[in-house]
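> Sequence and predicted model, in that order:
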Amino acid sequence: MKLFTPVLFILLAGTIFFLYINPTYLSLQNVLAEQAQFDAALSRSRELQDVRDQLLARYNTFSPTDLTRLQKLVPDHVDNVRLILDLDSMATKYGMRVRNVAIENEKARAQRGQIGPGEEVYESVILSFTVSGSYDTFRQYLNDLEKSLRLVDVVGVSFKANEVGIYDFTLNIKTYWLKP
């Protein structure tokens, strides 16, 4: 009997340990690990909020005029109608009209020759159109196009003569916008 009581207590202690204390301790360790992950995520969230606040403060230092100009320079969406209207208003200053507008999605063209994943933060489109006028007015038009706020690259120019001194100029321009 002297030996029975201590052995019973040892077995009871072992049973309590393996059936209650150890599983509870392991679940507590899991909860503490999750809490550490949440604390790290909360800390990272605060850092990101600080960065966001700094960027927002920096953004707010720009004047509304500068923001409008920046939006026109590199828009965050494709606005082909606005671009065509801008091109036509520039052409109208020189007595020309934009005609035969065609749009080719640059993404489809680029994927044909692409070998790896594209990592650009922008997209582009090629816009083809025709204007008619003299060579001098066309040069002035190109000069205005060069000085416009909208970022465009002239990727192709062709012309054909109609009347004496009047030409049909076909322009291919590439314009860009930021990916959302």
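Now that the structure is in, tell me what you want to look at.
> Please make it C-alpha for all contacts and neighbour counts, starting now.
Will do.
> List the buried residues for stretch 165-176?
Of all the residues in stretch 165-176, those buried under the rule 16 or more other C-alpha atoms under 10 Å are 167, 168, 169, 170, 171, 172, 173, 174, 175, 176.
> quick one: it to chain centroid distance?
Relative to the centre of its chain, stretch 165-176 is centred 28 Å away, using C-alpha atoms, centre = their mean, to the nearest Å.
> For that stretch, give me every contacting residue.
Residues outside stretch 165-176 that contact it (C-alpha atoms under 8 Å, 6 or more residues apart in numbering) are 74-75, 78, 122-135, 138, 150-162.
> Residue 133 versus residue 165, what's the distance?
For residue 165, the distance to residue 133 equals 8 Å [C-alpha to C-alpha, to the nearest Å].
> and the next element down the chain from the biggest helix by length in the chain?
Secondary structure of the chain read by DSSP state H shows that its longest helix is helix 22-60. Per DSSP states H and E, the first helix or strand lying C-terminal to helix 22-60 is helix 64-73.
> helices or strands next to that following helix in the packing?
Applying 3 or more C-alpha pairs under 8 Å, 6 or more residues apart in numbering; DSSP states H and E, we find helix 64-73 packed against no helix or strand.
> Pull the most distant pair out of the buried residues of stretch 165-176.
The distance between the two most remote of the buried residues of stretch 165-176 (C-alpha to C-alpha) is 28.2 Å, for 167 and 176.
> from the buried residues of stretch 165-176, which is closest to residue 7?
Distance to residue 7 across the buried residues of stretch 165-176 (C-alpha to C-alpha) is lowest for residue 176, with 82.3 Å.
> any idea how far the closest one lies from residue 24?
59 Å.
> Next: residue 132.
84 Å.
> Can you give me the buried ones in stretch 130-142?
Buried residues in stretch 130-142, counted by 16+ other C-alpha under 10 Å: 130, 131, 132, 133, 134, 137, 138, 141, 142.
> One more to weigh against that first structure:
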Amino acid sequence: MKFFTPLAVILVCVGMYFLYISPVSMEVKALVQKKTELDDVLQKVKDLTQKREEVSGAYNSISQADIDKLNKVIPERFDSVAFANDISTVATQNSLTFKDYKISDSVPESQESSVEQKGVTPFRVSIVSFKVTGQYADFLRFLNKIETSLRLMDVIGLKVEQDPKQDKNSTATMQYTLEISTYSLK
């Protein structure tokens, strides 16, 4: 009996270990690991919240004048009337006559493949063509003014011709046909 009691206690302890303590110990380890993962996620959420607040503060600190300038570079929507008015004003300021304003929407060839892959382009390209008539020096000032304007534009075509209405004795005025691509978000 002396031998049987310690053996029974040892067998009960070993049985308790394998039947109760070991599974509970594994459960506790899994829960500790899950708690560590959740703590990491919680820390990342806190970091992202702090970063969001920093970015939001920086965004809110942008002045309205700067926002207006950004909207001028790539406007939300292309306003063809306002664009024609702006170009006409610049042409008039540089002693040029503005006429034959035409507009068409286009997607550049380089983006056609990305359109097929993604389905949506991030911007819209509008092709604008118009004619201005005047002297070469005035036309250069006009181009310089367009180049230094805030609006994002690319001159994609230029045709220079003698003004058909010009008489032989007047100073040399030329007719310039410009084709410009301009961008908007929608």
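Cool, the structure landed. Since the structure is predicted, the reported quantities are computational estimates derived from the model, not experimental observations.
> TM between them?
TM-score of the superposed chains, computed with TM-score structural alignment, normalised by the length of the first structure, equals 0.69; 165 aligned residues with a C-alpha RMSD of 3.3 Å.
> ok, back up a step: mean distance, the longest helix of the first structure to its aligned residues in the second structure?
Superposing on the second structure and averaging over aligned pairs (mean C-alpha distance after the TM-score superposition for the first structure), helix 22-60 of the first structure comes out at 1.8 Å.
> Enumerate the helices of the second structure by residue range, in sequence order.
Using DSSP H, the helices of the second structure run over 4-16, 22-60, 64-73, 80-93, 109-118, 136-147.
> I'd like to check the angle between the first one and helix 22-60, please.
So that's helix 4-16 of the second structure. Helix 4-16 of the second structure and helix 22-60 are oriented at 30 degrees to each other (axes from the mean of the first three to the mean of the last three C-alpha atoms, to 10 degrees).
> tell me the centre residue of the second structure?
residue 122 (6.6 Å; C-alpha atoms, centre = their mean).
> For residue 77 of the second structure, see how far away the spatially closest residue to it that is not a sequence neighbour is.
The spatially closest residue to residue 122 of the second structure, leaving aside those adjacent along the chain, is residue 185, at 6.5 Å (C-alpha to C-alpha, 6 or more residues apart in numbering). Using C-alpha to C-alpha, residue 185 of the second structure is found at 6 Å from residue 77 of the second structure.
> Please apply the same query to residue 114 of the second structure.
Distance, residue 114 of the second structure to residue 77 of the second structure, by C-alpha to C-alpha: 21 Å.
> Could you report the neighbour count for the aligned partner of residue 3 of the first structure in the second structure?
When the second structure is aligned by TM-score structural alignment, the residue opposite residue 3 of the first structure is residue 3. Other residues lying near residue 3 of the second structure total 7 when counted by other C-alpha atoms under 10 Å.
> And the one 10 residues further on, by the same measure?
As a burial measure, residue 13 of the second structure scores 13 neighbours (other C-alpha under 10 Å).
> what sits against residue 56 of the first structure?
Shown in contact with residue 56 of the first structure (C-alpha under 8 Å, 6+ apart): no residues.
> Am I right that residue 151 of the first structure is in contact with residue 75?
No: using C-alpha atoms under 8 Å, residue 151 of the first structure is not in contact with residue 75; the gap is 9.3 Å.
> before we move on, the earlier item: redo the buried residues of stretch 165-176 of the first structure as JSON lines? Include distance to residue 35 of the first structure.
Below are those laid out as JSON lines (distance: C-alpha to C-alpha, whole Å):
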{"residue": "167", "distance to residue 35 of the first structure": "74"}
{"residue": "168", "distance to residue 35 of the first structure": "71"}
{"residue": "169", "distance to residue 35 of the first structure": "68"}
{"residue": "170", "distance to residue 35 of the first structure": "65"}
{"residue": "171", "distance to residue 35 of the first structure": "61"}
{"residue": "172", "distance to residue 35 of the first structure": "58"}
{"residue": "173", "distance to residue 35 of the first structure": "55"}
{"residue": "174", "distance to residue 35 of the first structure": "52"}
{"residue": "175", "distance to residue 35 of the first structure": "49"}
{"residue": "176", "distance to residue 35 of the first structure": "45"}
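> now, which of those residues lie within strands?
Among those, the residues falling in strands (DSSP state E) are 167, 168, 169, 170, 171, 172, 173, 174, 175, 176.
> Closest one to residue 70 of the first structure out of these, please.
Among those, residue 176 lies closest to residue 70 of the first structure (C-alpha to C-alpha), at 12.8 Å.
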